[in-house]
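Enquirer: Would you be able to build a 3D model of this:
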Amino acid sequence: MSQSDSLGSTHFDDAGNAHMVDITAKPITARAATASSAIRMNTTAAQAVRTGNSCKGDVLSVARLAAIGATKWTSTLIPLCHAIPIEGVHVEFEWLSPSESAANDPADGHSETLRCSATVRTTYKTGVEMEAMTAASVAALTVYDMLKSVDRSMVIVETRLDSKEGGRSGVFSRL
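Expert: Here you go, the predicted structure:
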């Protein structure tokens, strides 16, 4: 039995060595993935985001640009990812209600949660899940960087794949 069969991963060859998957024979198809990352913060930090009055400027504009740029660097950051032509990136931000917030603990002083979502599109031989997850993660990290002078105790609570479409495995939707 090959290593990929026993582990359920195609990133290992029959000898158990990590390798980049050969996608030469795969067909080009339209693919999309949406991922999100949530960051919890105190009310003062959240107010700085909402009003655009952070001492470093418009937090969400900078985070959006960072997320878009991050999609292009995914194959450099994740060793076995293919360099994929990114054809579209859409980044959104939304404030979550306390009931929607992951791991919400009112005792920690973080009463506000911002979800950063990124949708990445391509027509290629492999998917863009990692690019979407990288974009969402970098958006949350950028929010942290822009607001750390206001709230160093912010917490990035989750990064997740929300949906994907295209390719052999078809459609996945968490929502």
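Enquirer: Could you use CA atoms for every contact and neighbour count after this?
Expert: OK.
Enquirer: Now do the closest residue to Arg174 other than its chain neighbours against Ala35, distance only.
Expert: What sits nearest to Arg174 in space, not counting adjacent residues and going by Cα to Cα, 6 or more residues apart in numbering, is Asp162, at 5.0 Å. Using Cα to Cα, to the nearest Å, Asp162 is found at 5 Å from Ala35.
Enquirer: So if I had to pick from those two, which one is more boxed in?
Expert: It is Ala35, of Asp162 and Ala35, that has more neighbours when counted by other Cα atoms under 10 Å, with 26 against 20.
Enquirer: Make sure that one is indeed in a strand.
Expert: Yes: counting by DSSP: H, G, I helix; E, B strand; the rest coil, Ala35 is part of a strand.
Enquirer: residues near the closest residue to it other than its chain neighbours, how many?
Expert: Spatial nearest neighbour of Ala35, excluding adjacent residues (Cα to Cα, 6+ apart): Leu161 at 4.3 Å. By other Cα under 10 Å, 21 other residues sit near Leu161.
Enquirer: Is Leu161 in a helix, a strand, or coil?
Expert: Assignment for Leu161 (three-state DSSP): strand.
Enquirer: Tell me who's in contact with it.
Expert: 33-36, 129, 132-133, 174 (Cα atoms under 8 Å, 6 or more residues apart in numbering).
Enquirer: again, 7 Å this time
Expert: Applying Cα atoms under 7 Å, 6 or more residues apart in numbering to Leu161 gives the contacts 34-36, 129, 133.
Enquirer: Output the residues you listed in TSV, with distance to Pro85 appended to each entry.
Expert: As requested, the contacts of Leu161 are exported to TSV (distance: Cα to Cα, whole Å):
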residue	distance to Pro85
Thr34	16
Ala35	18
Ser36	21
Glu129	13
Met133	16
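Enquirer: and for comparison, fold this next one:
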Amino acid sequence: MNDLSHIDAAGRARMVDVGDKPVTTRRAESRGELLCAPATLDKVRAGETPKGSVIATAELAGVMAAKRTAELIPLCHPLALSQVLVEIAIDDSLPGFSIRAEVRTSGQTGVEMEALTAVSVAALTLFDMLKAVDKTMTIEAIRVTAKDGGRSGAMRKP
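Expert: Predicted structure coming up:
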């Protein structure tokens, strides 16, 4: 268990001490999908959903969630985020919504968890706002797709 940064020698959970790490510019990108019926996408395009502007609301929810990640994930450090961008697009090839988040900071630890939280809560918000019109929806493939900064450097997933 000593190889895990959040576990001490006795197997107890602990917050990692990042105090001696250098401050660097950090960026993370994550993506996910909410799959739904094509008729649901038609209702969103036409503005005929019972809870209003679902995409704009879900994008805002994702931004708000990223800023509160340390309150949700027990061992995450609270970070001063310099940017949170959440973009949701209708994707007829799924069919559903493609969700992308990008988070930036200058700090001593990365922002992968904040990017993942942004996508997750955006997807959950879409689900909540559309559940009255579509019982078939699924949330899928939430993952980190890129990161920059820190000791491990850049990472890109296809």
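Enquirer: Got a TM-score for the two of them?
Expert: Once superposed, the chains reach a TM-score of 0.95 (TM-score structural alignment, normalised by the length of the second structure), with 158 aligned residues with a Cα RMSD of 1.2 Å.
Enquirer: Alignment lookup: the residue nearest to Ala35 of the first structure to the second structure.
Expert: By TM-score structural alignment, Leu161 of the first structure lines up with Val144 in the second structure.
Enquirer: Next: Thr74 of the first structure.
Expert: In the second structure, Thr74 of the first structure lands on Thr69 (TM-score structural alignment).
Enquirer: host element of the spatially most central residue of the first structure?
Expert: The centroid of the first structure falls nearest to Met133 when counting by Cα atoms, centre = their mean (2.4 Å). Using DSSP states H and E, Met133 of the first structure sits within helix 129-147.
Enquirer: Spatially nearest residue to Lys164 of the first structure, not counting backbone neighbours?
Expert: Ala33 (4.1 Å).
Enquirer: Trace the one you found over to the second structure, please.
Expert: Checking TM-score structural alignment: Ala33 of the first structure goes with Ala28.
Enquirer: what's near enough to touch that match?
Expert: So Ala28 of the second structure contacts 102-104, 111-112, 115, 146-148 (Cα under 7 Å, 6+ apart).
Enquirer: Most neighbours among those, which one is it?
Expert: When neighbours are counted by other Cα under 10 Å, Ala115 leads the contacts of Ala28 of the second structure with 33 neighbours.
Enquirer: Tell me how far the aligned partner of that residue in the first structure lies from Thr113 of the first structure.
Expert: Counting by TM-score structural alignment, Ala115 of the second structure lines up with Ala132 in the first structure. Ala132 of the first structure sits 20 Å away from Thr113 of the first structure, taking Cα to Cα as the criterion.
Enquirer: Same check on Arg40 of the first structure?
Expert: Taken as Cα to Cα, the span from Arg40 of the first structure to Thr113 of the first structure is 4 Å.
Enquirer: So those two - more neighbours on which side?
Expert: Just comparing Arg40 of the first structure and Thr113: by other Cα under 10 Å the higher neighbour count belongs to Arg40, 30 against 26.
Enquirer: Now whichever strand or helix holds that one: buried residues?
Expert: In this assignment (DSSP H and E), Arg40 of the first structure forms part of strand 29-41. Judged by neighbour count using 16 or more other Cα atoms under 10 Å, the buried positions of strand 29-41 of the first structure are 29, 31-41.
Enquirer: can you put those residues in JSON lines and add distance to Gln47 of the first structure?
Expert: Listed next are the buried residues of strand 29-41 of the first structure as JSON lines, based on distance: Cα to Cα, whole Å:
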{"residue": "Thr29", "distance to Gln47 of the first structure": "42"}
{"residue": "Arg31", "distance to Gln47 of the first structure": "36"}
{"residue": "Ala32", "distance to Gln47 of the first structure": "33"}
{"residue": "Ala33", "distance to Gln47 of the first structure": "30"}
{"residue": "Thr34", "distance to Gln47 of the first structure": "27"}
{"residue": "Ala35", "distance to Gln47 of the first structure": "25"}
{"residue": "Ser36", "distance to Gln47 of the first structure": "21"}
{"residue": "Ser37", "distance to Gln47 of the first structure": "19"}
{"residue": "Ala38", "distance to Gln47 of the first structure": "16"}
{"residue": "Ile39", "distance to Gln47 of the first structure": "14"}
{"residue": "Arg40", "distance to Gln47 of the first structure": "13"}
{"residue": "Met41", "distance to Gln47 of the first structure": "10"}
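Enquirer: Determine which two of these are furthest apart.
Expert: Of all pairs drawn from the buried residues of strand 29-41 of the first structure, the greatest distance, 39.5 Å, lies between Thr29 and Met41 (Cα to Cα).
Enquirer: so Ala146 of the second structure touches Lys157, yeah?
Expert: Yes: in terms of Cα atoms under 7 Å, Ala146 of the second structure counts as a neighbour of Lys157; the distance is 6.2 Å.
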